[in-house]
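Chemist: Here you go, sequence then predicted model.
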Amino acid sequence: MPVITTATAQLVDVAVETLRTDAVQQFVKQETIVVDLTTDDGGTGTGYSYTIGTGGNSVLELLRRSLLPLLPGRDARCVEQLWHTLHAATHATTVGVITSLALAAVDTALWDLRCRRVGEPLWRLAGGYRQRVPLYDTEHGWLHLDADDLVAGAVDARAKGWSGTKIKVGRPTVADDTARLRAVREAVGPSFSVMVDANQAFTGAEAVQRARAFDELDLGWFEEPLPADDLAGHERLVAATTIPVAVGESLSSIRQFAEYLRRGAATIVQPDVARVGGITPWLKVAHLAEACNVAVAPHFLMELHVSLVAAVPNGRTVEHIPQLRAITSREMTIEGGQAVAPDEPGIGIAWDRDAMDDRRVA
């Protein structure tokens, strides 16, 4: 059996490529937590997770002190067993995003190792439903941008054959948000998807008010309208609007997703591999959503999520926000307006080790 011999972690800071703002925060940098595993038969696997500016050192310390020491001597093929072993070892800090981020870095490394061992790409080993998936733009929809900039970004995405664009909302007035969205809708026409994202900024009453104002704009979804732990608020909003309500990037366990789906409080789910604890739980969320006839449109991490959206039948689309270009030697492939899942063995990310070394902070 392939026995894990070494397990190491590092923290690499990656600057944002453009100013990114939403209703509650600014994306300062990506703290990238990278885990490398080796086995006694020469196998290797690399996984990662991230934060958007704070907390990376906490994740790194949890890995170094509590999780990575448990891996040497274990069978690398037993991914499910190892995930549960590590989860149990951090029982006092679960459910929680710091623990999920640490688990994800290990789990993605184990999947990378697994795929390499059998000579298969992630998209096929995780399900193999299709290789090409629709793509939508977020990079040109940030909250600080004016209507002209939003329109230019949306028109460009449409010209490339992408499926849609996402606009951040949460300006001080309903009229301001609505005017920006109306400008985009009028520019791209009715057949191009326009989604909105509030980043948990609204109260229940505000979310209902904005949803009613947005109703005429034929939106693809209303993302994170409320704080993620306001399950009842999301349930009321779904009942009050015809706009699909998208939730999930800030949920960190399968059971949280299950409760949202059980109560009909989300009509699109958006699991994030890093924040939900890895590929292993991400796939469970996706299949849970499939059983409820709900689509999956994951948050961020396009270089990894392209393979997972391709793997499952209810994968809807991939969010285009470039962030790994500074530490990889190859970008995600886009052909004919669609994202193409990598076909080489592994999770499909070509790391540039020299660039990572230059940006390593711990």
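Modeler: In hand now; what should we look at?
Chemist: drop to CA atoms for contacts and neighbour counts, all remaining ones
Modeler: Fine.
Chemist: Can you show me the helices along this protein?
Modeler: 56-62, 79-89, 97-118, 122-125, 147-159, 174-188, 204-214, 231-240, 254-262, 273-276, 279-291, 302-311, 353-359 (DSSP state H).
Chemist: contact partners of the last one?
Modeler: Right, helix 353-359. Contacts to helix 353-359, defined as C-alpha atoms under 8 Å, 6 or more residues apart in numbering, come from residues 12-14, 326-328.
Chemist: related to what we said a few turns ago, out of the helices of the chain, deepest packed?
Modeler: helix 273-276 (a mean of 30; mean count of other C-alpha atoms under 10 Å).
Chemist: Provide a list of residues in contact with residue 11.
Modeler: Per C-alpha under 8 Å, 6+ apart, neighbours of residue 11: 31-34, 56-57, 60, 360-362.
Chemist: want to compare, so here's the second one:
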Amino acid sequence: MKITDIKCHRLKETTLLPAIPRNLIEYTLVRVLTDEGIEGDYIIWSEVPSSRPGAVAEALRQMRPYLLGEDPLLIEHHWQRLGKMWYTEKGPAFAAIDCCLWDIAGKKAGLPLYKLLGGARDKILAYASGEPPKSREEKAEQAVELRERGYRASKVHPFSMEDCRAVRKAVGDEMILIHDAIFALDVPEALRVGRVLEELRFHWYEAPLPAEDIDGYAYLTKKLDIPVTVELRGNYRTYLERRAVRIFRTISDFTGGITEMRKLATLCGMYGLNFEPHSFGGAYTQAANLHCMLSITNCEFFELPLVRGKEGAFDVGVQKGLRIDSEGYVHAPEGPGLGLMLDWDVVKAGEEYCLD
């Protein structure tokens, strides 16, 4: 099998997300075509500047000559070769290519990707993740509603500690709660907040400090009993060697794709740490993370994104997105590869970039 073309489509549909700067989320479909008619697909959502459609198209123009005529199943070869170019700068386009190649591999084998990767399980507990209502009362009400809809875990974003107390009181001990401070605190304040979260029996404490503050995270991890974590796009080895976090969390689908997630999951296992990828994003972002999570055992939760308390806002370009079952689990898609079906009406309504 040989790669015959790389295609890039800007989708017309967008998502308005109040919680993210430049809050209009755009979507880019990346397609890797082969001479056997098997196609690898991945849709990038624009959470970071380098994932905007124009930037993705330009990056793909640079990568395309290195992929045409090549065997798509030599995934590690392509990951190493492309990853060492451009001063080792990986990005969303690089990750999309990697995910497309894994999609092809699963389709060629006729297997859902998590099984091709080893298959540790076929479902994982999800936690609801999204921007909260404004008032304290509404925050508590939303947490109760999520619990009643089947969620057994939920992440709360910048809440005051009184908000956290109100939510814990509303849901009792029946619900697992996670706090994400979104890099907003300094070390003394982060320590004070962490002590309150311990009192309220929160499950983990995410992103209290900027991700580059390794000393700060090492200090918090030493001082607090609650596991501390932060999303990383680099400095992996230093964080592990310093034992700066107790849970390892990455945004690998924007840097090194499924291949990088697998490498990091194995490395975390050797350090006795859980690997909890950031899966807040589009449907293909969610699927790539889910297949990796289902192929390993040192991962506890799947992050299911909600907007205004509802699922599906990021399912742009797909026929069906991921949802929880009645017990709060997300199951693997049943189809081969990543298992998602493109909505071709949405794709055709968009714009195809010329990559020649």
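Modeler: Looks like it arrived, so ask away. Note that this is a predicted model, so its numbers are computed, not measured.
Chemist: Superposed, what's their TM-score?
Modeler: Here the TM-score for the pair of chains, by TM-score structural alignment, normalised by the length of the second structure, is 0.89; 339 aligned residues with a C-alpha RMSD of 2.0 Å.
Chemist: that older thread, can you lay out the contacts of helix 353-359 of the first structure as TSV showing distance to residue 123 of the first structure?
Modeler: Listed next are the contacts of helix 353-359 of the first structure as TSV, based on distance: C-alpha to C-alpha, whole Å:
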residue	distance to residue 123 of the first structure
12	26
13	27
14	26
326	24
327	22
328	19
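Chemist: want to throw those into JSON lines with distance to residue 235 of the first structure and neighbour count?
Modeler: Compiled in JSON lines, the contacts of helix 353-359 of the first structure are given as follows (distance: C-alpha to C-alpha, whole Å; neighbours: other C-alpha atoms under 10 Å):
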{"residue": "12", "distance to residue 235 of the first structure": "39", "neighbour count": "22"}
{"residue": "13", "distance to residue 235 of the first structure": "38", "neighbour count": "22"}
{"residue": "14", "distance to residue 235 of the first structure": "37", "neighbour count": "23"}
{"residue": "326", "distance to residue 235 of the first structure": "40", "neighbour count": "18"}
{"residue": "327", "distance to residue 235 of the first structure": "41", "neighbour count": "21"}
{"residue": "328", "distance to residue 235 of the first structure": "41", "neighbour count": "16"}
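Chemist: closest to residue 131 of the first structure out of the helices of the first structure?
Modeler: The closest of the helices of the first structure to residue 131 of the first structure is helix 302-311. By C-alpha to C-alpha, the value is 5.3 Å.
Chemist: just checking, what residue in the second structure corresponds to residue 113 of the first structure?
Modeler: Structural alignment (TM-score structural alignment) places residue 113 of the first structure against residue 104 in the second structure.
Chemist: need the contact list for the counterpart of residue 177 of the second structure in the first structure.
Modeler: Alignment note (TM-score structural alignment): residue 177 of the second structure maps to residue 194 of the first structure. Counting by C-alpha under 8 Å, 6+ apart, residue 194 of the first structure makes contact with 164-167, 184-185, 218-221.
Chemist: try it again with 7 Å
Modeler: By C-alpha atoms under 7 Å, 6 or more residues apart in numbering, the contact set of residue 194 of the first structure is 164-166, 219-220.
Chemist: Same check on residue 136 of the first structure?
Modeler: 162-165, 317-320.
Chemist: So what does it match up with in the second structure?
Modeler: For residue 136 of the first structure, the residue aligned by TM-score structural alignment is residue 127.
Chemist: For residue 318 of the second structure, see how far away that match is.
Modeler: Taking C-alpha to C-alpha, to the nearest Å as the measure, residue 127 of the second structure and residue 318 of the second structure are separated by 22 Å.
Chemist: Residue 209 is in contact with residue 183 of the second structure, correct?
Modeler: Yes. Counting by C-alpha atoms under 7 Å, residue 183 of the second structure touches residue 209, with 4.4 Å between them.
Chemist: Give me the more crowded residue out of these two.
Modeler: Per other C-alpha atoms under 10 Å, whichever of residue 183 of the second structure and residue 209 has more neighbours is residue 209, with 22 against 16.
Chemist: how about the more buried one, what's its match in the first structure?
Modeler: Per TM-score structural alignment, residue 209 of the second structure is aligned with residue 226.
Chemist: which residues does the residue nearest to its match when sequence neighbours are not counted contact?
Modeler: Of all residues not flanking residue 226 of the first structure in the chain, residue 200 sits nearest, at 4.2 Å (C-alpha to C-alpha, 6 or more residues apart in numbering). For residue 200 of the first structure, the contact set (C-alpha under 7 Å, 6+ apart) comprises 224-228.
Chemist: Residue 38 of the first structure: which of the helices of the first structure is closest?
Modeler: Using C-alpha to C-alpha, the helices of the first structure put helix 97-118 closest to residue 38 of the first structure, at 8.4 Å.
Chemist: Show me what residue 135 of the second structure aligns to in the first structure.
Modeler: Counting by TM-score structural alignment, the partner of residue 135 of the second structure is residue 146.
Chemist: typed the wrong thing, it's residue 257 of the second structure
Modeler: Using TM-score structural alignment, residue 257 of the second structure sits opposite residue 278 in the first structure.
Chemist: who touches the nearest residue to its match once chain neighbours are set aside in this structure?
Modeler: Distances taken as C-alpha to C-alpha, 6+ apart place residue 104 nearest to residue 278 of the first structure, at 3.7 Å, with adjacent residues excluded. Contacts for residue 104 of the first structure were tallied using C-alpha under 7 Å, 6+ apart; they are 48-49, 273-274, 277-278.
Chemist: Can you list which of these carry over to the second structure?
Modeler: With both residues aligned by TM-score structural alignment, their matches' C-alpha atoms under 7 Å, the contacts of the contacts of residue 104 of the first structure that the second structure also has are 274, 277-278.
Chemist: Relative to residue 3 of the first structure, which of those residues is nearest.
Modeler: residue 278 (20.7 Å).
Chemist: Residue 110 is in contact with that closest one, correct?
Modeler: No. Look at residue 278 of the first structure against residue 110 with C-alpha under 7 Å: they stay out of range, at 9.7 Å.
Chemist: And residue 100 of the first structure, what's its match in the second structure?
Modeler: Match for residue 100 of the first structure (TM-score structural alignment): residue 91.
Chemist: For that match, which non-adjacent residue is closest in space?
Modeler: Per C-alpha to C-alpha, 6+ apart, closest to residue 91 of the second structure is residue 255, 4.4 Å.
Chemist: In the second structure, which residue range corresponds to stretch 304-318 of the first structure?
Modeler: Stretch 304-318 of the first structure covers residues 288-302 of the second structure once aligned (TM-score structural alignment).
Chemist: what does the matching stretch rub up against?
Modeler: Against stretch 288-302 of the second structure from outside (C-alpha under 7 Å, 6+ apart): 99, 113-115, 117-127, 258, 261-262, 269, 274-277, 279, 332, 338.
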